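Trainee: sequence and predicted structure, then a few things I'm wondering about:
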Amino acid sequence: MFSFWKKKTPVAGKASLNWLGADMHSHLIPGIDDGAPDLEASLTLIRGLRELGYAKLYTTPHILWGMYDNTPDTILGGLETVRQALKAEGLEFEFGAAAEYFVDEHFANEVQAGKPMLTLPGNHILVEASTYAAPFDFKEVLFGLQLQNYTPIIAHPERYIYLKKDPSYLDDLRYNGCSFQLNLLALIGHYGALSKELAEHLLRNDFYDFVGTDLHHAQHLPLLEKAAASPLLDKLRDSGKIKNAGF
């Protein structure tokens, strides 16, 4: 399914994320969400991730009904456009796509109807929730996914700062088989001090299974380089718990 090229060595003097192997959260398909607006922007972002040391990418456009009404057709069609552009430029990269699903009524109905989902390797499915308040049926929807043999990955839980008031909420999700993905930029306070504090709490308590860039635009690239040099990543790298390299 994927194209294979020789991996590029990261630029000398830059912090490298090559130990992760794969990035599994980004917005690189042109013009379908709040990520890359056009094909050239897509290629610029991919080049930047390549220089940071990634061997492969799985990009995850938003599916948020009423705002980003993406479907497998729009996402996979955009994926093929980017692949053809990479091939034309001779860029050496493995590039696939899944989706970042927003858990809302539309998504709950899709799950209940058994609609096929775009997944990461191993039938993992990336999901997000409101950053303001937990959906009342969030756990029920995730359980519905698990009944269909999907493994939910909770995107950037450190951004859901309301969870600081109820830490047991995440404990329940972990106990019931959900995985958790850190946004790298949280480590340098990009989403605010409270999100950084929650990320550090989750790091200390070994919640994270995956690390993602959540790359949207070129302004994120120098910030990712800064985050790559954060000593907070040492605990994750040394824990042996992070599963990106298995994708």
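Mentor: The structure has been received and is ready for your questions.
Trainee: from here on, just use CA atoms for contacts and neighbour counts.
Mentor: Will do.
Trainee: so which residues of this protein form helices?
Mentor: Ranges of helices in the chain, per DSSP state H, are 39-51, 72-89, 105-112, 138-147, 168-175, 193-204, 220-228, 232-239.
Trainee: next one for the comparison:
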Amino acid sequence: MFSIFKSKPVLKDLIPSGYVDIHSHLLFGIDDGAKTKDDTAHIITTMKSLGFEQAIATPHTTPLVWDNNKEAILAKHQETIEVLPELTSSVNLRVASEYMMDDSFLKRLESEALLTLKDNYVLVEMSYINPPIQLQDILFQLKSRGYEIILAHPERYNFYHKNTAMYAKLKKMGCQFQMNLLSTTGYYGGHVLEAANYLLKEDMIDFVGSDIHHDKHLKGFESKVQIKDIKNFEKAIANNQFFRE
């Protein structure tokens, strides 16, 4: 007897040819992503095999941990292009940053222009332990300075899993949501998968990102997706074409 249930697709099979990735940590030696030039080469080569056509590297800017600044990130991007010219051109490698919204972020806003994904679109994240006390003020200041806010991996913030009403509030405060591709496979655990299901069901996911750091993440693309709403997931993947250059 044939099963009435369709088998879940493998994640890599849902990545369309020409995919534009907006979140990765493939620049070597600058954060917790790629450690060496060879790591970067391996990540890019695998990205290409998965259908990635463009990639925006987004090194962390996290004070006291990866205290990168705009100049250092741009210099590392240029170095990567120089040492891997063919590979970096094969995926049209660009660069931005993933900014930690913490106590120092408002001072950074006042002192420098942020390194954006495109135009005024900036990628931000929170601590996984708790949201910043001044979150509302940070989001207001970003908007008042003309930035479009893309919140990285909202499904991974455990403190919202039992307070899903906050997702709607973040939307009202001007956040667009970028979900991690691997969240759809259960890679980060069941609670994250459950949150990803909720956000997709509510049609709150605007964009997706690989958030690739290392080979284990790359191998995660061989896993089957576990989410229920494939349609909204595919819509979010297609939305990434906005960042095509």
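Mentor: Ah, there it is. From a predicted model like this one, the values you see are computed outputs, not experimental measurements.
Trainee: hang on, the earlier thing: the helices of structure 1: which one's closest to Leu182 of structure 1?
Mentor: Minimum separation from Leu182 of structure 1 across those (Cα to Cα) falls at helix 193-204, 7.5 Å.
Trainee: mean shift of the closest one relative to structure 2?
Mentor: Using mean Cα distance after the TM-score superposition for structure 1, helix 193-204 of structure 1 ends up 0.7 Å from its aligned counterpart in structure 2, as a mean over the superposed pairs.
Trainee: okay, the angle between that helix and helix 232-239?
Mentor: 20 degrees (axes from the mean of the first three to the mean of the last three Cα atoms, to 10 degrees).
Trainee: helix 193-204 of structure 1 aligns to what range in structure 2?
Mentor: The aligned range for helix 193-204 of structure 1 in structure 2 is 190-201, by TM-score structural alignment.
Trainee: likewise stretch 128-137 of structure 1?
Mentor: With TM-score structural alignment as the criterion, stretch 128-137 of structure 1 aligns to 125-134.
Trainee: how long is that stretch from one end to the other?
Mentor: In stretch 125-134 of structure 2, first residue to last residue: 14 Å (Cα to Cα, to the nearest Å).
Trainee: check stretch 154-167 of structure 2 too.
Mentor: Note: stretch 154-167 of structure 2 ends 8 Å apart using Cα to Cα.
Trainee: over to stretch 96-116 of structure 2?
Mentor: From start residue to end residue, stretch 96-116 of structure 2 stretches across 5 Å - Cα to Cα.
Trainee: thinking again about what came up before, chain center to the match of helix 193-204 of structure 1: distance?
Mentor: Stretch 190-201 of structure 2 sits 16 Å away from the centroid of its parent chain (Cα atoms, centre = their mean, to the nearest Å).
Trainee: most packed of the helices of structure 1?
Mentor: Mean neighbour count (mean count of other Cα atoms under 10 Å) peaks for helix 39-51 among the helices of structure 1, with a mean of 20.
Trainee: any idea how far the aligned partner of Leu50 of structure 2 in structure 1 lies from Asp172 of structure 1?
Mentor: Mapped onto structure 1 by TM-score structural alignment, Leu50 of structure 2 lines up with Leu52. Applying Cα to Cα, the value for Leu52 of structure 1 to Asp172 of structure 1 is 35 Å.
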